[in-house]
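Engineer: Okay, structure incoming, though there's no sequence with it:
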């Protein structure tokens, strides 16, 4: 049986985000509910929900989610798409929630029934974290649940919230996480708000993994640029960028030296001093990491992946893959929807 190889230098932390390592203690399960109010912002809602779903892709069953309406029946989003929530929001539903998100939108009417205000206040009393998307913060404010808190709301509704919640600090930020109140004024803000909420519950490796998957780059395939995630000197960063840009046809060390304006010996010393590895090994780990990302998050065949990542044959690719991940590439879990 082949002994597993460990990643070195800047690639170790990156791959630990994706490896399903067994942990001593099982992670707590967290439950999120989304209240969809008529004309809610579908992009803001999906950004927040997608962040939670992606966390589950990396570590199964961390979160569960459900949707609520103010009444029975369907709710129409700001894009005209109709959604039927899982249930009507009632007091009884609060016992199954850790987070309740109020999803508003540009055309959502700023009107809260006494029943909704009572539910929100009860949720706060029970220690449930409360969140508002787009103008969702207004509903928290009208229930008196933003007093003494910083918050974010869409600019269109900022004056109305500031007038009603005089003790709240209404900001112009895209999102605000203040203790047990989370608010976002835009779809992008909803993504970062959800990410910060998860950060408060789990480790940075999970957060960086979610970012790698959801923060698409210019290319069709690349999720991240590894050079951004390692703290190295400018000369070494230039070499790593060259490697990153040439995965399909890997450059020889002599070529890297010429393009970077350094000698081979200088490059070897930089890698050893700053990343604790050799250029050749780092290049291999960069390519095998990208190969796993492509297998998980695209529909490319194994042959297409090995070619895209500069491997000369299926057997060589399988051997390298197995040595790092403990199983053949054909056994990799596909996460594409």
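Structural biologist: Now that the structure is in, tell me what you want to look at. Computed from a prediction, not measured in an experiment: that's the story for all the values here. Residues are numbered from 1 along each chain as shown.

Engineer: From now on I want contacts and neighbour counts done on CA atoms only, so please keep to that.
Structural biologist: Fine.

Engineer: For burial, what's the neighbour tally of the residue nearest to residue 79 when sequence neighbours are not counted?
Structural biologist: Spatial nearest neighbour of residue 79, excluding adjacent residues (CA to CA, 6 or more residues apart in numbering): residue 42 at 6.8 Å. Close neighbours of residue 42, defined as other CA atoms under 10 Å, add up to 20.

Engineer: One more to weigh against that first structure:
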């Protein structure tokens, strides 16, 4: 064990309303990594744009070590995102990331930090991931980035994880690559994290677990619905594809989900529409089209029935910062 080797230094860039959970999980993994190897293999600094403190989405403030200062080429920048990522991705931050990336600095985005990296053009032609709630809007905003639905992605010197405890998985991988799997396993045990996930694991619970029903045909139909929002599939075709009659499919949804297939499908489409309205600058008409509504008036009517407001008012409240 070479205790004289140079520590690997991480600069955690906290954006406004950052996710405290994701940031803390990453930091704790590094702290335990030092314990695992018996010396300070990892060091870190907390940075943000201006000021001495930065407040997370839970209101807790973190004391900063630095602002948007230059970092060393061997450092790793970790962009910690959270809520309202578009507003909290400022021009100075984008310019700083571009400047540091030109040195060849490794850069990671955790939680919604991938948005900031993509906005700076640092993920063009790369693979990445982002929190599932931001997946639809990210795809619309950055078609040049290959977006995956996994818990974390490593693509060269660009890394990303989806938020929450997924930063543990990413940093366990970093520790394993740096110091071996035994060290990573020790850290996992210390964090009482007994099911580490790989780069291939998905973010969300399985459909049966999410809906609380273990019915393979029902899960298959819901999967088809989720994958075909822009061009909805008729209930008769959905039923046929899983070897059922339309009436049997109706009974299945009524029995387990207390709604018709048509109603359930509509709720999925409206949820995606709401995400796009709240998280992107897409026009209401384009949001409607992206969610399978050919008529803006029909979209507005359905949206009002579901959320008791219109898409235009929803967009207006977002733009004024009331979301």
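Structural biologist: Here it is on my side, so go on. Everything quoted here is computed from the prediction, not taken from an experiment.

Engineer: Quick one: map the residue nearest to residue 79 of the first structure onto the second structure.
Structural biologist: Aligned by TM-score structural alignment, residue 42 of the first structure pairs with residue 20 of the second structure.

Engineer: cool, and residue 128 of the first structure?
Structural biologist: Superposed on the second structure with TM-score structural alignment, residue 128 of the first structure falls opposite residue 105.

Engineer: tell me the contacts of the closest residue to that match other than its chain neighbours?
Structural biologist: The spatially closest residue to residue 105 of the second structure, leaving aside those adjacent along the chain, is residue 73, at 5.1 Å (CA to CA, 6+ apart). Residues in contact with residue 73 of the second structure (CA atoms under 8 Å, 6 or more residues apart in numbering) are 100, 103-105.

Engineer: Taking these, tell me the two that lie furthest apart.
Structural biologist: Maximum pairwise distance in the contacts of residue 73 of the second structure, criterion CA to CA, is 7.2 Å, between 100 and 104.

Engineer: who has more neighbours, those two?
Structural biologist: Neighbour totals were compared for residue 100 of the second structure and residue 104, and residue 100 leads with 19 against 14 (other CA under 10 Å).

Engineer: was I right about the more buried one contacting residue 70?
Structural biologist: Yes. Using CA atoms under 8 Å, residue 100 of the second structure is in contact with residue 70, at 7.2 Å.

Engineer: I'd like the contacts of residue 73 of the second structure laid out as CSV, including distance to residue 207 of the second structure and secondary structure.
Structural biologist: Converted to CSV, the contacts of residue 73 of the second structure look like this (distance: CA to CA, whole Å; DSSP: H, G, I helix; E, B strand; the rest coil):
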residue, distance to residue 207 of the second structure, secondary structure
100, 41, helix
103, 43, coil
104, 40, coil
105, 39, coil
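
Engineer: Looking at those, which one is closest to residue 13 of the second structure?
Structural biologist: Nearest to residue 13 of the second structure among the contacts of residue 73 of the second structure is residue 100, at 12.5 Å by CA to CA.

Engineer: Can you give me every residue that contacts that closest one?
Structural biologist: Residue 100 of the second structure sits next to 70-71, 73 when contact means CA under 8 Å, 6+ apart.

Engineer: how does it look with 10 Å?
Structural biologist: By CA atoms under 10 Å, 6 or more residues apart in numbering, the contact list for residue 100 of the second structure reads 69-73, 75, 77, 106-107.

Engineer: all helices of the first structure, in order?
Structural biologist: Here the first structure has its helices, by DSSP state H, at 9-16, 42-58, 114-125, 136-142, 158-164, 187-199, 204-214, 234-245, 253-260, 264-275, 279-297, 302-308, 314-325.

Engineer: ok, the aligned partner of residue 79 of the second structure in the first structure to residue 185 of the first structure distance?
Structural biologist: Correspondence of residue 79 of the second structure to the first structure, assessed by TM-score structural alignment: residue 102. Distance of residue 102 of the first structure to residue 185 of the first structure, given as CA to CA, to the nearest Å: 12 Å.
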